[in-house]
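Trainee: No letters, just coordinates:
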């Protein structure tokens, strides 16, 4: 569980950095958030 939280935190940080790097591309942040949500959902689905 701890590893999953670290991975999710890393993906969130990556999304924030990506969004900050491409501020004019709002879609970048939206896609990054969707990737994090999808990954978290898949992980918890597999973990249960």
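Mentor: Ah, there it is. Given the structure is predicted, the values throughout are model-derived calculations rather than measurements.
Trainee: can we go C-alpha only for contacts and neighbour counts from here?
Mentor: Fine.
Trainee: how many other residues sit next to the nearest residue to residue 36 once chain neighbours are set aside?
Mentor: Using C-alpha to C-alpha, 6 or more residues apart in numbering and skipping residues adjacent in sequence, the residue nearest residue 36 is residue 11, 6.1 Å away. If you count neighbours by other C-alpha atoms under 10 Å, residue 11 ends up with 19.
Trainee: got another, please set it beside the one above:
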């Protein structure tokens, strides 16, 4: 759950401060990819 919140917070910051953002499907794919990396690394608490 924290990973999702963190990813959304980063996206919010990119849109507000850098004036660019990603589409919803790209954000979801990013979350899935980062979650998979954490699972493989054994860091899925």
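Mentor: Great, that's in hand. Just so we're clear, the structure is a prediction, and the values are computed from it rather than from any experiment.
Trainee: returning to what we had before: the residue nearest to residue 36 of structure 1 sits in which helix or strand?
Mentor: Here residue 11 of structure 1 is covered by helix 2-21, with elements defined by DSSP states H and E.
Trainee: Just give me the neighbour total for the counterpart of residue 2 of structure 2 in structure 1.
Mentor: Under the alignment by TM-score structural alignment, residue 2 of structure 2 pairs with residue 6 in structure 1. Look at residue 6 of structure 1: counted by other C-alpha under 10 Å, it has 11 neighbours.
Trainee: do residue 35 of structure 1 as well
Mentor: 15.
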